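A.B. asks: My questions are about this predicted structure, shown below with the sequence.
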Amino acid sequence: MEARAATLHEIRSALNAEHQHLWLLIASLRRASVDERQSSLQRLLRYLAVHEAAEEVAIHNAWVTDSTRERLDEEREAAEIVERLARLGDDPAETGEAVPMGATPSDDDFLVALDQLERSLRDHAEAEENEELPILAAELPKEQVGEMLRVVLMVRELAGDAASPIADGSFSTMRLAAQREFKAAISQLR
């Protein structure tokens, strides 16, 4: 299968749609009841792991600039917040951990970490769409921008499909599995 040419507008639109979906998942998690929180958190983490893997494989590593290095640093920082959020969102009954008196999965620490993650991701998305993508679209062949577009368009399928090869697990495990899938997809395009 051959990659088709794509424009800055097409890749920016697709990436913006992915970012909008992330904001919806974050809002859903924020509204989730204590009983729904773990499954809502897992949906967000799975989607974010696949989304970030797509960006890393197809976009950030396509042409190394100061902007792409900054985006990779931002993703590492976001991954640290994700790990903290995952720990705070764990159901103590399932982990076997002792629960401090009065503590629940809806503690302020969880919401603070979620707010930090959202701010970090919004800053990252803004820089990607308005700094990094214009540089890449100007420097790379339109066919390579088409590869980026194709990978970004695969995110929802890989993140949301029950038959997806991206099994639920830790954020880093899901991200690595998604990276493998995206690398294989790109190799089929060439």
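C.D. replies: Yes, it's here. The shown structure was predicted, so the numbers you read here are calculated from the model rather than taken from an experiment.

A.B. asks: hey, let's count contacts and neighbours off CA atoms from now on
C.D. replies: Fine.

A.B. asks: need the contact list for the most centrally placed residue in the chain.
C.D. replies: Nearest residue to the geometric centre of the chain (CA atoms, centre = their mean): L48, 2.6 Å. In this structure, L48 makes contact with L22, judged by CA atoms under 8 Å, 6 or more residues apart in numbering.

A.B. asks: if you set the cut-off to 10 Å instead, what comes out?
C.D. replies: Applying CA atoms under 10 Å, 6 or more residues apart in numbering to L48 gives the contacts 18-19, 21-22, 25, 42, 54, 79, 82, 121, 155, 159, 171, 174-175.

A.B. asks: host element of E126?
C.D. replies: For E126, the element it lies in under DSSP states H and E is helix 108-127.

A.B. asks: Structure two is appended below for comparative analysis:
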Amino acid sequence: MKDNDLDVITFLLRQHEEIRTLFQEMDHVSGPAREEVFQRLVRTLSVHETAEEELVHPYARRAFAGGDKVVDARLREENAAKELLSRLDEMGTDHPEFPKLFEELRTDVLAHAEAEEREEFPKLKEETGEGKLRAMTTAVKAIEAMAPTHPHPGVESAKKNILMGPAAAIMDRTRDAIRAAMGKTGS
């Protein structure tokens, strides 16, 4: 089944599995490969959370009773994870504090994903028609294509993402291109 045929819940659940896999991969790599896997994790988490913040969470607020409470809790978790991910991204995988902080990130992110899967996604699926859920997948993919590729703590609302996201995305994608070019030239 292609991503375009998936409802947004299934699409996001697949991304959660990808994130879990990247965390597991980190246990089995070292050196430059560890940094490469970590940067894939940073990018995956960053674009995934942006899409949830811009589309999924605002929709959930309105879709079911208690949506505000559920979404507010998820946004607090996302901000804490972004702050930690940002610190880890800045320090690099060979920093002496990285392993301890990375384990804290893993615990927080996986608990956050489980909370979404338990509290938010089932209610969204119950209260939203299949056609709307598939349309949301298309929108999530569009948001992710333009999303920042690194964490930006404090930008958890849809409004802040829309206002600040494009500039952050350009800066992030430029930084990614420079890093890639530097790696290829050996500089």
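C.D. replies: Now that the structure is in, tell me what you want to look at. Being a predicted model, the structure only gives us computed values, none of them experimental.

A.B. asks: on contacts alone, who are the packing partners of the helix holding E126 of structure 1?
C.D. replies: With contacts defined as 3 or more CA pairs under 10 Å, 6 or more residues apart in numbering; DSSP states H and E, helix 108-127 of structure 1 has these neighbours: helix 8-31, helix 66-89.

A.B. asks: just the angle between that helix and helix 66-89, please?
C.D. replies: 160 degrees (axes from the mean of the first three to the mean of the last three CA atoms, to 10 degrees).

A.B. asks: angle of helix 108-127 of structure 1 against helix 8-31?
C.D. replies: Orientation check (the same axes, to 10 degrees): helix 108-127 of structure 1 against helix 8-31 gives 170 degrees.

A.B. asks: before we move on, back to that, compare the helices and strands packed on helix 108-127 of structure 1 and give me the one nearest A125 of structure 1.
C.D. replies: Nearest to A125 of structure 1 among these is helix 8-31 (6.8 Å), distances taken as CA to CA.

A.B. asks: List the buried residues of the closest one.
C.D. replies: Neighbour-count burial for helix 8-31 of structure 1 flags 8, 11-12, 14-16, 18-19, 21-23, 25-26, 28-30 (criterion: 16 or more other CA atoms under 10 Å).

A.B. asks: Equivalent analysis for stretch 176-187 of structure 2, please.
C.D. replies: Quick answer for stretch 176-187 of structure 2 (16+ other CA under 10 Å): D176.

A.B. asks: Next, the residue nearest to the centre of structure 1: secondary structure please.
C.D. replies: For L48 of structure 1, the assignment made with DSSP: H, G, I helix; E, B strand; the rest coil gives helix.

A.B. asks: For it, what is the corresponding residue in structure 2?
C.D. replies: Structural alignment (TM-score structural alignment) places L48 of structure 1 against L45 in structure 2.

A.B. asks: max-length helix in structure 2?
C.D. replies: helix 158-185 (DSSP state H).

A.B. asks: Does P151 of structure 2 belong to a helix, a strand or coil?
C.D. replies: P151 of structure 2 ends up coil, using three-state DSSP.

A.B. asks: Quick check: Q38 of structure 1 touching A93?
C.D. replies: No: here Q38 of structure 1 does not reach A93: they are 11.8 Å apart, not a contact under CA atoms under 10 Å.
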